[in-house]
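Peer 1: Mind folding the following:
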Amino acid sequence: MASVEKPLAGKRIVLTRAPEQAREWARALEQMGAEVILLPTVAFAPPEDWRLLDEQLRRLDVFDAILFLSKNAVRYVLERLNQLGIKFEMLQSPNRIIAAVGPGTAGALTAQGVRVDHVAEGRTGEALAGELRQSLKGRKVLLPRSDKGDDRVLHALREAGAEVTEVIAYRTTTPASLDPAIVGRIRRADVDAIVFASPSAYHNLSDALGPAEAAALSSRVHFVAIGPTTARAMRQAGARVEIEASEASAGAAGLAASIAKFYGSAHVPAGKRALPEHPEDRQRT
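Peer 2: Predicted coordinates for the structure are as follows:
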């Protein structure tokens, strides 16, 4: 039974992140009493060919700004710089803007001694482009990102007048297999909530279940989306999003608090809503 100390006691929460990325989330949820179930639905891998990224990393001096949209972009760029023997200091110059989406991405840079000049308040690539619109006009921008990155940020940067060089820093892939026992529990709605941190995380589970079954499941299990981009992709696929945690609050403690607040706001049986519906969800009711 839930208590003030353990507000998520008895709740079975599935995390779809890779284990190394889900560790802090799992710890925070478990401290609130939740049973955490790990089902990684995304995996990450280097580019199939390093040459395009290497070419840009060897000519960093031509760029006026470098934008990092995720911690994975930071990880793969810094790892590759190290492999090429290029010092991290080369990312920085007095007149170059280093910008990041969200505090997690910024923290991944500063942890390696890389200065961050701007952290997007809006927590999306589009927001970052909008916030830097005046600064990037007519400037050369390097955008290292996933092979499945959202093109909206690219369009927003170009509309702002930036000269953008987009390069694949890593690939977002599907794990070789998903644990059939956990997938079975999800099919039976034998869990209370599933947390998705990216559109790919949802789409890969949807592919495993079948798109119609995945969308229908959201009426029996509470779906949690991290950030507006993930929430939008899930709704476009027909799913209900019960909890939308902002990327700003999606640190481990913030995510756990958002879920605890949802369950504490009222008695919430599966498929019922304690929070106002998003207009896109209401249209499908």
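
Peer 1: When you work out contacts or count neighbours from here on, use the C-alpha atoms and nothing else.
Peer 2: Noted.

Peer 1: For the closest residue to Phe196 other than its chain neighbours, which residues are in contact?
Peer 2: Counting by CA to CA, 6 or more residues apart in numbering, Phe196 lies nearest to Ala225, which is 5.1 Å off, once chain neighbours are set aside. By CA atoms under 8 Å, 6 or more residues apart in numbering, the contact set of Ala225 is Val195, Phe196, Ala197, Ser198, Ala231, Val241, Ile243, Glu244, Ala245.

Peer 1: which of those lies closest to Gly107?
Peer 2: Ala197 (17.6 Å; CA to CA).

Peer 1: roughly how far apart are the residue nearest to that closest one when sequence neighbours are not counted and Gly264?
Peer 2: For Ala197, the nearest residue in space outside its immediate sequence neighbours is Ile226; the separation is 4.8 Å by CA to CA, 6+ apart. Separation of Ile226 from Gly264 (CA to CA, to the nearest Å): 19 Å.

Peer 1: Please provide the structure for the following sequence as well, for comparison with the first:
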Amino acid sequence: MSEPATEQPLKGYTVGITAERKAGDLEALLTRRGASVLRGAAMHTVPLPEDGELSAATAAVLAAPVDFVVVTTGTGFRGWLEAADSSGAGARLLEHLRPARLLARGAKARGAIRGAGLAVEWSAPSEESTEVLHHLLQHDLEGKRVVVQVHGNPMLEFQQALREAGAEVVPVTVYRWTDPLDLDALDRLIGAIVAGEIDALPFTSAPAAANLLDRAERIGKGASLREAMRSRVLLACVGPVTAAPIAEVGLPYSMPERARTAALVRLLAEELPARGR
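Peer 2: Next up, the predicted model:
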């Protein structure tokens, strides 16, 4: 049985999806509210074990005692531990991290730490990296080793602030981003945005937002894409980190109070009908 119209506030609207990993969940939430969906993943996630880089980072962590560990994402932290397990270093890594003070960026990171049998000293209430950095800088970091689990975004300013405070920073990058596997799908989405066929674009990651803009430049549609996004499309970002590439080019965007995919979809369901066409 179809849902009543009042429960399908997005009926008649078309939403573009640039996500890769969360595309299925996002599409299900949107279609349940009546939206039509056009997918065009804007990036592809490559686990670094495939490149051999993560094992080198793990070896650097194991080379000396660790004072602080910053866990930014649950997926990234679990991926790191799984990669260490596959190389035979999993148990040693867990024991090496156990005496450290583990800080979580949010609920999913906190859950991953606890799921590994480790203790969480502190978790950022806002689930933002800036709050984690502020908390860390309240400590005397001179000579301390700080492991930062990075997920795609290299967090260069975060790392530099810690180094300026005297810390030795050991970044652990679990994934890197590349162009999507299906560039044609992304190009079709860009074309649909420019043609006025897309009403909203929800973004769940900064790399997807950045690569959408970059790909449009590479195919000669950068200016027309930005104009369409500025004048006709509701841009919604799950959080300020995701919004950074959008903000950098001066595009307006909305953001839910909580950095959750479901909250992002609720925001679209509220704002799109209110905007009209």
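
Peer 1: sorry, back to before: trace the residue nearest to Ala197 of structure 1 over to structure 2, please.
Peer 2: Using TM-score structural alignment, the equivalent of Ile226 of structure 1 in structure 2 is Val238.

Peer 1: Compute the number of surrounding residues for the counterpart of Ala208 of structure 1 in structure 2.
Peer 2: The alignment partner of Ala208 of structure 1 in structure 2, by TM-score structural alignment, is Arg215. By other CA atoms under 10 Å, the residues close to Arg215 of structure 2 number 18.

Peer 1: go on, Lys87 of structure 1?
Peer 2: Lys87 of structure 1: 11 neighbours (other CA under 10 Å).

Peer 1: Confirm for me that it is in contact with Leu81.
Peer 2: Yes. Using CA atoms under 8 Å as the test, Lys87 of structure 1 is close enough to Leu81 to be in contact (6.8 Å).

Peer 1: Compare Ile226 and Gly264 of structure 1 and say which is more crowded by neighbours.
Peer 2: Neighbours per residue (other CA under 10 Å) separate Ile226 of structure 1 from Gly264, with Ile226 holding more: 21 against 16.

Peer 1: Now do the strands for the stretch 51-200 of structure 2: every range, in order, please.
Peer 2: 68-71, 101-104, 122-123, 145-150, 168-173, 175-178, 200-203 (DSSP state E, counting those that start in this stretch).

Peer 1: Out of the ones you listed, indicate the one that is most buried.
Peer 2: Among these, strand 68-71 has the highest mean neighbour count (mean count of other CA atoms under 10 Å), at a mean of 25.

Peer 1: neighbouring contacts of that strand?
Peer 2: Contacts to strand 68-71 of structure 2, defined as CA under 8 Å, 6+ apart, come from residues 77, 97, 100-105, 109-110, 113, 132, 144-150.

Peer 1: For the equivalent of Arg266 of structure 2 over in structure 1, the count of nearby residues, please.
Peer 2: The alignment partner of Arg266 of structure 2 in structure 1, by TM-score structural alignment, is Ala257. Residues near Ala257 of structure 1, counting by other CA under 10 Å, number 20.

Peer 1: Any figure for the gap between Ala257 of structure 1 and Ser198 of structure 1?
Peer 2: 19 Å.

Peer 1: got it, and Glu166 of structure 1?
Peer 2: According to CA to CA, Glu166 of structure 1 and Ser198 of structure 1 sit 20 Å apart.

Peer 1: Same check on Glu24 of structure 1?
Peer 2: Per CA to CA, Glu24 of structure 1 is found 17 Å from Ser198 of structure 1.
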